[in-house]
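# Got a predicted structure here, sequence first:
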Amino acid sequence: MRIGLYPGTFDPITMGHLDIIRRALVLVDRLVIGVAINRDKGPLFDLEERVAMVEAECAKLSEASGVEIVVHPFENLLIDCARDVGAGIIIRGLRAVADFEYEYQMVGMNRQLDNTIETVFLMAEAEHQAIASKLVKEISRLGGDVSKFVTPEIRAALDAKFDRT
């Protein structure tokens, strides 16, 4: 069974994330979405909220594709998380050259830690390349329209966080 791990903070999950997940489903038999706890980033949504949002959004994709999607919170090294869930593939999304430089370094370190786990890069579709959770949160906080960047459910969650229900 080909198990892939797609890690991220998902604060919140965006159309860009969903695009990568949708495309990753053709590469694996099971996709684990690793929701990083990452206290250093100071997420807007707490872990339980992020996990619930990812589960809700991925349920639709799993049903449509027939591929099992599991949401797995983690706080340890990415390579250890991959081992924990039995993943042989780490899936990473790339938006721009700056992403590649960082990811290239991470792959090198991860290969030193465990050279049996491969990393696969998926380029974001053109319409999703500018989407970043950080920017989506900022636009929403300032009252802008984020409907092009997130699903209606995630937009509602952002509105609730910023007291615009």
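Now that the structure is in, tell me what you want to look at. Numbers count the residues shown, from 1 in each chain.

# use CA for all of it now, contacts and neighbours both
Noted.

# a helix runs through Ala35, doesn't it?
Actually, residue 35 is Val. It isn't Ala. No: read with DSSP: H, G, I helix; E, B strand; the rest coil, Val35 is strand and lies in no helix.

# alright, now check it against this:
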Amino acid sequence: MTTKAIYPGTFDPITNGHLDLIQRASKLVDQLIVAVAFNPSKQPMFSLEERVAMIEQACTQVQNVLVVGFTGLLVDLAKKHQAQVLIRGVRTNMDFEYELQLANMNRALSPELETIFLTPSENNSFISSSIIKDVARHHGSISNFVPPVVAAAVTAKLSTDQ
């Protein structure tokens, strides 16, 4: 049996912390689907299509990764792709509490779907997409925290917004 996992998120933008989890999770499963969420309650810096394209570019070295955009329930996406596992990243206690609630809801909706929590490596534990955007908006360098394609895209986006 082929093991498929989904690593969902908004990824606005994808960071080195996300990439660390993608690379590590890809070694645990036969196929890892990076599911980029369209969330109408959030106002992302990048469109769904832009986020998918950046992740595809950042993940070219990881052979068993498929990047998809999605709307709706994650459990429905898992059924569509016949995934058995969800990968979730947790950095803090607050992350864990929120992710535990999501895992329990997903289990109630789809009992056969398992959730695995991964922690980031120490050098990525403080990185978040929100912090990256704040640093960039204040003209700080983000090049150590995101892939080069993302740093360029964030810089270009901010220069057109001004």
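Cool, the structure landed. Quick caveat, the model's predicted, so the values are computed rather than measured.

# TM value for the aligned chains?
The TM-score (TM-score structural alignment, normalised by the length of the second structure) is 0.95; 159 aligned residues with a C-alpha RMSD of 1.0 Å.

# ok, Glu48 of the first structure - how many residues close by?
12 (other C-alpha atoms under 10 Å).

# If you could redo that for Phe11 of the second structure, that was the one I meant.
With other C-alpha under 10 Å as criterion, Phe11 of the second structure counts 22.

# May I ask you to confirm that it is in contact with Ser129?
Yes: between Phe11 of the second structure and Ser129 there is a contact under C-alpha atoms under 8 Å: 6.9 Å.

# Need the counterpart of Phe74 of the first structure in the second structure.
Taking TM-score structural alignment, the alignment pairs Phe74 of the first structure with Phe70 from the second structure.

# nope, Gln105 of the first structure is what I meant
Per TM-score structural alignment, Gln105 of the first structure is aligned with Gln101.

# With Ser133 of the first structure instead?
Checking TM-score structural alignment: Ser133 of the first structure goes with Ser129.

# ok, now Ile154 of the first structure?
Under TM-score structural alignment, Ile154 of the first structure pairs with Val150 in the second structure.

# contacting residues around that match?
13-14, 54 (C-alpha atoms under 8 Å, 6 or more residues apart in numbering).

# Who wins on neighbours among these?
Pro13 (26 neighbours).

# so it sits right up against Phe46, yeah?
Yes: if you go by C-alpha under 8 Å, Pro13 of the second structure and Phe46 touch, sitting 7.4 Å apart.

# Would you mind pulling up the elements that the longest helix along the second structure packs against?
As assigned by DSSP state H, the longest helix anywhere in the second structure is helix 93-109. If contacts are counted by 3 or more C-alpha pairs under 8 Å, 6 or more residues apart in numbering; DSSP states H and E, helix 93-109 of the second structure sits against helix 74-80.

# what's the following helix or strand after the helix it packs on?
strand 85-89 (DSSP states H and E).

# matching residues in the first structure for that next one?
Counting by TM-score structural alignment, strand 85-89 of the second structure falls onto residues 89-93 of the first structure.

# Which stretches in the first structure count as strands?
3-8, 30-36, 68-74, 89-94, 118-123 (DSSP state E).

# could the ones you listed be laid out in JSON lines, adding mean neighbour count and distance to Val150 of the first structure?
Converted to JSON lines, the strands of the first structure look like this (neighbours: other C-alpha atoms under 10 Å; distance: least, C-alpha to C-alpha, whole Å):
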{"stretch": "strand 3-8", "mean neighbour count": "24", "distance to Val150 of the first structure": "16"}
{"stretch": "strand 30-36", "mean neighbour count": "24", "distance to Val150 of the first structure": "17"}
{"stretch": "strand 68-74", "mean neighbour count": "19", "distance to Val150 of the first structure": "19"}
{"stretch": "strand 89-94", "mean neighbour count": "22", "distance to Val150 of the first structure": "17"}
{"stretch": "strand 118-123", "mean neighbour count": "17", "distance to Val150 of the first structure": "18"}
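
# show me the contacts for Arg141 of the first structure.
Applying C-alpha under 8 Å, 6+ apart, the residues near Arg141 of the first structure are Phe162.

# now it: how far from Pro152 of the first structure?
Taking C-alpha to C-alpha, to the nearest Å as the measure, Arg141 of the first structure falls 16 Å from Pro152 of the first structure.

# try Ile131 of the first structure
16 Å.

# Of the two, which one has the most company?
Counting neighbours by other C-alpha under 10 Å for Ile131 of the first structure and for Pro152 shows that Ile131 has the greater number, 18 against 12.

# looking at it, that one is touching Gly16, isn't it?
Yes: between Ile131 of the first structure and Gly16 there is a contact under C-alpha under 8 Å: 6.2 Å.

# list residues touching both of the two?
Taking C-alpha under 8 Å, 6+ apart as the criterion, Ile131 of the first structure and Gly16 both touch Phe149.
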